[in-house]
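**Q** Coordinates only, no sequence provided:
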């Protein structure tokens, strides 16, 4: 697993780069996301271990996905292969959920794959906010079960189930069982859908 200081440094650099590319000040990004200016500054200096919820808000305000924050800047020279030993692994300090970035970092692709392990009793809630790109997502349960709420819709997902969804409403992941759940998340971005509200 990546050690936390190294991954925090990577996240800090990615956020600074994405914000600079859009010409956004800390205040502008704070207004877009609802994350305080001081918190964004701490994260960008690598002095804070942000939660998944905060990272998702920042990604949304920057027109990116949460998964893309863990990847490298996309270049045509990037390798299409991501060896298991080189895949970035991160644990959310709030919920304890573990995410592994499966896709090759920096390789230009509209699809991002992530493996998630959601501990027993864990809950992660993402708010809806304006996203400058459309994002579609599919979740395939490898083992265990989770409850997923998408706005007013609630789904009970068990081993082998696959749910397709758009990230356009509040989304809550819960593991109400006594065992960890493991699932694959596939995300696809659609810049043609920019301007519509997406998380």
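**A** Received the coordinates, thanks. All figures in this text were calculated on a predicted structure; none of them were measured in a lab. Residues are numbered from 1 along each chain as shown.

**Q** Please make it C-alpha for all contacts and neighbour counts, starting now.
**A** Will do.

**Q** need the contact list for the most far-flung residue of the chain relative to its centre.
**A** For the chain, the residue at maximal distance from the C-alpha centroid (Cα atoms, centre = their mean) is residue 178, at 24.7 Å. Shown in contact with residue 178 (Cα atoms under 8 Å, 6 or more residues apart in numbering): 120-121.

**Q** next up, a second structure to put side by side with the first:
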């Protein structure tokens, strides 16, 4: 987890400085407090998934660009090298599979959600589209009040710029593959 915290710290600071933004402006754009942003940049605080999404949306960058080591080289991403971020008291786990690519405008995650748990996601920026593939289990998606059940080996695609909730309605851990596409 220390490695992910270091990536988040360095990436947030690099993006902010590249734009010439103060912590005050960054706080205003992301709706995350200046104190919290400073703690994240110093590596003193591990942000939640929700906080990372608020930062990504406010900075108009991908989620994985905050949590992954930035590199321009081609690489194989080994299972043991994936970055892990958790929320909901560790009942919701997100692993980066394919970090964001500016050329392709997408990123891919695996998500694990324990039985009888849910994760509420804040709306993403306009133009963000989510493709959610159920690998194992049964997913109930609540997309701004529209509820859909997605079974194993099925998928759901929706505009990510609206509130959405992932619910595990099965008896076992829910395994998802999530592709997030960022329209230009």
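**A** Right, received. Where do you want to start? Quick caveat: nothing in here was measured; it's all calculated off a predicted structure.

**Q** Superposed, what's their TM-score?
**A** Overall, the chain-to-chain superposition scores 0.88 on the TM-score scale (TM-score structural alignment, normalised by the length of the second structure); 184 aligned residues with a Cα RMSD of 2.2 Å.

**Q** quick one: contacts for the residue most central in space within the second structure?
**A** For the second structure, residue 63 is the residue whose C-alpha lies nearest the centre (Cα atoms, centre = their mean; 4.7 Å). Contacts for residue 63 of the second structure (Cα under 8 Å, 6+ apart) come out as 52-53, 56, 100.

**Q** Tabulate the residues you listed in JSON lines, adding columns for distance to residue 149 of the second structure, neighbour count and secondary structure.
**A** JSON lines is the format used below for the contacts of residue 63 of the second structure (distance: Cα to Cα, whole Å; neighbours: other Cα atoms under 10 Å; DSSP: H, G, I helix; E, B strand; the rest coil):
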{"residue": "52", "distance to residue 149 of the second structure": "27", "neighbour count": "22", "secondary structure": "helix"}
{"residue": "53", "distance to residue 149 of the second structure": "24", "neighbour count": "24", "secondary structure": "helix"}
{"residue": "56", "distance to residue 149 of the second structure": "28", "neighbour count": "20", "secondary structure": "helix"}
{"residue": "100", "distance to residue 149 of the second structure": "28", "neighbour count": "23", "secondary structure": "strand"}
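
**Q** I'd like to know how far the aligned residue in the second structure for residue 163 of the first structure sits from residue 71 of the second structure.
**A** Alignment note (TM-score structural alignment): residue 163 of the first structure maps to residue 156 of the second structure. Going from residue 156 of the second structure to residue 71 of the second structure by Cα to Cα, to the nearest Å gives 31 Å.

**Q** correct me, but residue 16 of the second structure touches residue 22?
**A** Yes. Between residue 16 of the second structure and residue 22 there is a contact under Cα atoms under 8 Å: 7.3 Å.

**Q** Looking at those two, which one has more neighbours?
**A** Per other Cα atoms under 10 Å, whichever of residue 16 of the second structure and residue 22 has more neighbours is residue 16, with 16 against 12.

**Q** on average, how far is whichever strand or helix holds residue 13 of the second structure from the matching bit in the first structure?
**A** Residue 13 of the second structure belongs to helix 2-19 when elements are defined using DSSP states H and E. Compared with the first structure after fitting, helix 2-19 of the second structure deviates on average by 1.3 Å (mean Cα distance after the TM-score superposition for the first structure).

**Q** so where is that helix in the first structure?
**A** Under the criterion TM-score structural alignment, helix 2-19 of the second structure matches residues 5-22.

**Q** How about residues contacting the matching stretch?
**A** Contacts for stretch 5-22 of the first structure (Cα under 8 Å, 6+ apart): 25, 29, 43-49, 62, 69-70, 72-73, 90.

**Q** Repeat the analysis, applying 10 Å as the threshold.
**A** Residues from elsewhere that reach stretch 5-22 of the first structure (Cα atoms under 10 Å, 6 or more residues apart in numbering): 1-2, 4, 23-26, 28-29, 40-50, 55, 58-59, 61-64, 68-73, 88-90.

**Q** Could you do stretch 69-79 of the first structure as well?
**A** 7-8, 10-15, 17-18, 55-56, 58-59, 68, 87-90, 100-109, 112.

**Q** Got a quick PyMOL command for the buried subset of those residues?
**A** Restricted to buried positions by 16 or more other Cα atoms under 10 Å, the PyMOL selection for the contacts of stretch 69-79 of the first structure reads:
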select buried, resi 7+8+10+11+12+13+14+15+18+55+56+58+59+68+87+88+89+90+100+101+102+103+104+105+106+107+108+112
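
**Q** ranges for the helices of the first structure?
**A** 4-21, 26-33, 37-44, 52-61, 66-69 (DSSP state H).

**Q** Could you dump those helices into CSV with distance to residue 124 of the first structure added?
**A** Output for the helices of the first structure, formatted as CSV (distance: least, Cα to Cα, whole Å):
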stretch, distance to residue 124 of the first structure
helix 4-21, 20
helix 26-33, 18
helix 37-44, 20
helix 52-61, 7
helix 66-69, 13
